[in-house]
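Chemist: here are the coordinates; sequence isn't available:
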């Protein structure tokens, strides 16, 4: 990974934004009995606008934390930047209606974005990976990246899955958010990000990995959601060689994984996992 002093100097959000709030609900037993009022924490879902220079690009519904990581990862997986050095800096501002992240691009990438005119022009909902894309030809397709790393041992995958739940404090409190984690080749979790949107969680993780200068060949990604094609594309944009999901894959996810030479592991649970796609070089 190329070192980027601008990214290294970007701090965390100056003001801590709440990621959950307490509400009151009524618990109604299925078999009868008294109705009880209970306090529950719910995950906060807030609009975050992404602006490049002075050009608004998209409004995404996110958990308002780790927004610097989100903006950097989103920029890479959207194809707006090709590497971290394309970002000169960014700022996060809180407004009455939500958050705005302004990303300062190097001139050639900003000019390419404006010339391409591929702007979302819509709100990206929490479950949406391609909201605002108007043509089939504009569906995400990551650039091919060399060096997919070595095969990940089944024991490492199991170790990462065992540690996953303990690294999700917001989900433990609300039961409403997804996680994306980076594990070393030994299965030890190194980084984890949470968000109400599965795509946002993965973008946040990728942004954090870019900022830390992590080598994609030294580990694998684990996600707590279903494995659709855009999750594969985001992982491929970072250069990950293995993507593990606790839920099932879609057909297009399998097709894209083959195209990128990526190992795709899904339905990964405590009692085992299923390998759906694997490069020939990893087969015994």
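Modeler: Structure's in. What do you need? It should be emphasised that the depicted structure is a prediction, and the values quoted were computed from it without experimental measurement. Residues are numbered from 1 along each chain as shown.
Chemist: C-alpha from now on. contacts and neighbour counts both.
Modeler: Noted.
Chemist: where along this structure do the helices fall?
Modeler: Secondary structure of the chain (DSSP state H): helices located at 5-9, 67-77, 107-116, 154-164, 169-174, 198-212, 229-238, 251-260.
Chemist: what would the ones you listed look like in JSON lines with mean neighbour count and distance to residue 138?
Modeler: Shown next, in JSON lines, are the helices of the chain (neighbours: other Cα atoms under 10 Å; distance: least, Cα to Cα, whole Å):
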{"stretch": "helix 5-9", "mean neighbour count": "15", "distance to residue 138": "28"}
{"stretch": "helix 67-77", "mean neighbour count": "25", "distance to residue 138": "13"}
{"stretch": "helix 107-116", "mean neighbour count": "14", "distance to residue 138": "11"}
{"stretch": "helix 154-164", "mean neighbour count": "18", "distance to residue 138": "33"}
{"stretch": "helix 169-174", "mean neighbour count": "16", "distance to residue 138": "33"}
{"stretch": "helix 198-212", "mean neighbour count": "27", "distance to residue 138": "18"}
{"stretch": "helix 229-238", "mean neighbour count": "24", "distance to residue 138": "12"}
{"stretch": "helix 251-260", "mean neighbour count": "17", "distance to residue 138": "15"}
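Chemist: ok, structure two:
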């Protein structure tokens, strides 16, 4: 690995930040002076697979194709991007619809999952049988060396170039990919931390960007669901700007995932089999 601090590639912005934001007026207290500010927008996206409704997600209305591909893979609905045969987006305003055609094998697996679901909530799955889906049996990664510490130097500041919406109005999370040369290549934003990572994974797949030797960076706290998404995507290292949960660390170690927490004012904290092997 090249230990030099890598240059930050200029992000390719497919959608200007204002497209996902609107200006709203407000009044200051207690003087009640009027002003205006830009706020991030969100829409309801209803996703159906082979004509059967599966989920309604609140998302930032950018990179929706990336989100659907990443959501389908990260949720275990498909095993590979080739399982998606067609993707059609319709709707306008705050109501958007996605019709996704998937392979018969993937659709059969999805129907089996649906029979076991008692319901869903904002915090995850509920119902006794659904626990098995919240804690799925995922493939253990082959394991990878830790990235050079130089790659993490100034990372909080450098990923700002991939957060145009966040810089414009705040209120959104970001997920960014760094390749095997330490170059920041791709970033995605969303009001939902899971959604941002889904968009990033979908973008990597749709743009045919190799994840070998690279790492994903998330600006949000790192919980189990994010670990599961990067495991399914085959990404070997995850860097989180906020602390991981205990269960996230347990799963990272069990599945040979390099998990690195990048605190704001202290050295990177490594929760990884790679670190233990080097000890």
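Modeler: Received, thanks. Note that the coordinates shown come from a computational prediction; the quantities given were computed from them, not determined experimentally.
Chemist: Overlay the chains and give the TM-score.
Modeler: The TM-score (TM-score structural alignment, normalised by the length of structure 2) is 0.85; 264 aligned residues with a Cα RMSD of 2.7 Å.
Chemist: rewinding a little: in JSON lines, list the helices of structure 1 along with distance to residue 45 of structure 1.
Modeler: Shown next, in JSON lines, are the helices of structure 1 (distance: least, Cα to Cα, whole Å):
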{"stretch": "helix 5-9", "distance to residue 45 of structure 1": "26"}
{"stretch": "helix 67-77", "distance to residue 45 of structure 1": "13"}
{"stretch": "helix 107-116", "distance to residue 45 of structure 1": "28"}
{"stretch": "helix 154-164", "distance to residue 45 of structure 1": "22"}
{"stretch": "helix 169-174", "distance to residue 45 of structure 1": "12"}
{"stretch": "helix 198-212", "distance to residue 45 of structure 1": "12"}
{"stretch": "helix 229-238", "distance to residue 45 of structure 1": "21"}
{"stretch": "helix 251-260", "distance to residue 45 of structure 1": "27"}
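Chemist: And the residue minimising distance to the centre of structure 1, how far from residue 232 of structure 1?
Modeler: In structure 1, the centroid-proximal residue (Cα atoms, centre = their mean) is residue 202; its distance is 1.1 Å. Look at residue 202 of structure 1 and residue 232 of structure 1: by Cα to Cα, to the nearest Å, they are 10 Å apart.
Chemist: now residue 170 of structure 1
Modeler: In terms of Cα to Cα, residue 170 of structure 1 sits 24 Å off from residue 232 of structure 1.
Chemist: thinking again about what came up before, mind checking the helices of structure 1 for the one nearest to residue 49 of structure 1?
Modeler: Closest to residue 49 of structure 1 of the helices of structure 1 is helix 67-77 (Cα to Cα; 9.7 Å).
Chemist: so how far does the closest one sit from its counterpart in structure 2?
Modeler: Here the mean offset of helix 67-77 of structure 1 against structure 2 after fitting is 0.5 Å, by mean Cα distance after the TM-score superposition for structure 1.
Chemist: Which positions in structure 2 sit opposite that helix in the alignment?
Modeler: Helix 67-77 of structure 1 corresponds to residues 64-74 of structure 2 when matched by TM-score structural alignment.
Chemist: How about residues contacting the matching stretch?
Modeler: With Cα atoms under 8 Å, 6 or more residues apart in numbering as the contact definition, stretch 64-74 of structure 2 has outside contacts at 78-81, 84, 87, 195-203, 205-206, 228-230, 232-233.
Chemist: now swap in stretch 264-278 of structure 1 and tell me
Modeler: With Cα under 8 Å, 6+ apart, stretch 264-278 of structure 1 has contacts from 158, 161-162, 227, 242-249, 254, 257-258, 261-263.
Chemist: Give me the buried positions along that stretch.
Modeler: Of all the residues in stretch 264-278 of structure 1, those buried under the rule 16 or more other Cα atoms under 10 Å are 264, 265, 266, 267, 268, 273, 276, 277, 278.
Chemist: and which of the residues you listed is nearest residue 18 of structure 1?
Modeler: Closest to residue 18 of structure 1, out of all of the buried residues of stretch 264-278 of structure 1 and judged by Cα to Cα, is residue 268, at 31.4 Å.
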